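Undergrad: The sequence isn't on hand, but the structure is:
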């Protein structure tokens, strides 16, 4: 029996690989490159949940297939919860990981360790052709280092020190370690359970 198909509404190859690992073999995850091009919506919402739903709704409308989308970012307490939904374009140009990371470090210069608390947030939305929608949010608590370390991951991973990671940054964790505890790993595992119920998949890999 063929597996149910879901389109993952992202052009981020690393995010695609990460989400495919967590979802496992119960569902065939298609990339945007696997479907006909369509106008992608601007991320104009003020919440991660809102932006995830925007992307999932546009994808299901264009493809007629179940669509999965996420929006995620970094909330820094010392910066009043920013960069937040602007995490990917914090330095001005979308997707410039190095510039975004360097700007946050400059903004936290001389801020003591006790006030460098932060969290990664991920909202995942599933939109179905019948109009039903499912959305959930998960967080990964930690604090920010003063300098980047590690070659794994992407985005702000090299400066994020997760709770319980023994002083290692998210970029120093193996993919398996990160998937087990990260905001996106938590969110996608939870959504995999929802997909198992509504699409009849085998659920998460475990």
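TA: Okay, I see it. Just so it is clear, the model here is predicted, and its values are computed rather than measured.

Undergrad: can we go C-alpha only for contacts and neighbour counts from here?
TA: Will do.

Undergrad: So residue 143: helix, strand or coil?
TA: Put simply, residue 143 is strand when judged by DSSP: H, G, I helix; E, B strand; the rest coil.

Undergrad: mind listing what it touches?
TA: Residue 143 sits next to 113, 116, 117, 118, 119, 160, 161, 162, 163 when contact means Cα atoms under 8 Å, 6 or more residues apart in numbering.

Undergrad: measure the last one to residue 134 for me?
TA: To tie it back to what came earlier, the one meant is residue 163. Going from residue 163 to residue 134 by Cα to Cα, to the nearest Å gives 28 Å.

Undergrad: how about the strands in the chain?
TA: Counting by DSSP state E, the chain has strands at residues 5-8, 28-30, 67-76, 117-127, 133-144, 160-162.

Undergrad: could you pull out the helices for the protein?
TA: Assigned by DSSP state H, the chain shows helices spanning 13-23, 48-63, 97-107, 175-181, 183-199.

Undergrad: The residue positioned nearest the centre of the chain and residue 180: what is the separation?
TA: Central residue of the chain (Cα atoms, centre = their mean): residue 72, 4.2 Å from the mean position. Residue 72 sits 17 Å away from residue 180, taking Cα to Cα as the criterion.

Undergrad: alright, now check it against this:
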């Protein structure tokens, strides 16, 4: 079975490939010749996930799944949320995004946050969605070299290290994307 994962983010592909059963061959957007930026114009994480999966199915004909992830911070009324990747601007720079977030939380005592991933699967002309959430808090400074995005400043509930300090196996077992992918895998195996 072949499935397109609607991303060219090599970090995401690596994370997901570790969770997908061996009988499923994962293809990236690059693998199918999709070199354009897929629109992400919705105002919710769910909406962007659906939009990306629908785009790949419509324009390329492949069964696929797409994800969208956002970091939702309580003290910022859920921001950066759907704008997490471009929080500090269109350059989509992770360090700029983290610096902006840390500055905005500087005087705040409530540092509770959650990562939310929504995966949309387009399979056999039917659509399915899966949601994974990981609660935690924003640290006061960056720590760790693993992962990507906000991982150096996000400490999951019940753990003393940030996502960026964890090995991939642990992160996948407790993280938002891992939880959503597990639902996807269980659905595909059913």
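TA: Cool, got the structure. In this text, all values refer to a predicted model and were calculated from it rather than measured experimentally.

Undergrad: Any idea what the TM-score comes out to?
TA: Here the TM-score for the pair of chains, by TM-score structural alignment, normalised by the length of the second structure, is 0.96; 190 aligned residues with a Cα RMSD of 1.2 Å.

Undergrad: picking that back up, which one of the strands of the first structure is the most hemmed in?
TA: Most buried of those, by mean neighbour count (mean count of other Cα atoms under 10 Å): strand 160-162, with a mean of 27.

Undergrad: The second structure: matching residues for that one?
TA: Residues 154-156 of the second structure are matched to strand 160-162 of the first structure when aligned by TM-score structural alignment.

Undergrad: what separates that stretch from the chain centre, distance-wise?
TA: Chain-centre distance of stretch 154-156 of the second structure: 15 Å, with Cα atoms, centre = their mean, to the nearest Å.

Undergrad: Not counting its neighbours along the chain, what's nearest residue 85 of the second structure?
TA: residue 92 (5.4 Å; Cα to Cα, 6 or more residues apart in numbering).

Undergrad: where's the aligned residue in the first structure for the one you found relative to residue 105 of the first structure, distance?
TA: Using TM-score structural alignment as the criterion, residue 92 of the second structure maps onto residue 95 of the first structure. Per Cα to Cα, residue 95 of the first structure is found 17 Å from residue 105 of the first structure.

Undergrad: Show me which of those two is the more surrounded one.
TA: Using other Cα atoms under 10 Å, the more surrounded residue of residue 95 of the first structure and residue 105 is residue 105, with 18 against 15.

Undergrad: The more buried one contacts residue 156, doesn't it?
TA: No: if you go by Cα atoms under 8 Å, residue 105 of the first structure and residue 156 don't touch, sitting 10.2 Å apart.

Undergrad: which position in the first structure aligns with residue 60 of the second structure?
TA: Using TM-score structural alignment, residue 60 of the second structure pairs with residue 63 in the first structure.

Undergrad: Residue in the first structure paired with residue 83 of the second structure?
TA: With TM-score structural alignment as the criterion, residue 83 of the second structure lines up with residue 86 in the first structure.

Undergrad: For its match, which non-adjacent residue is closest in space?
TA: residue 73 (7.5 Å).
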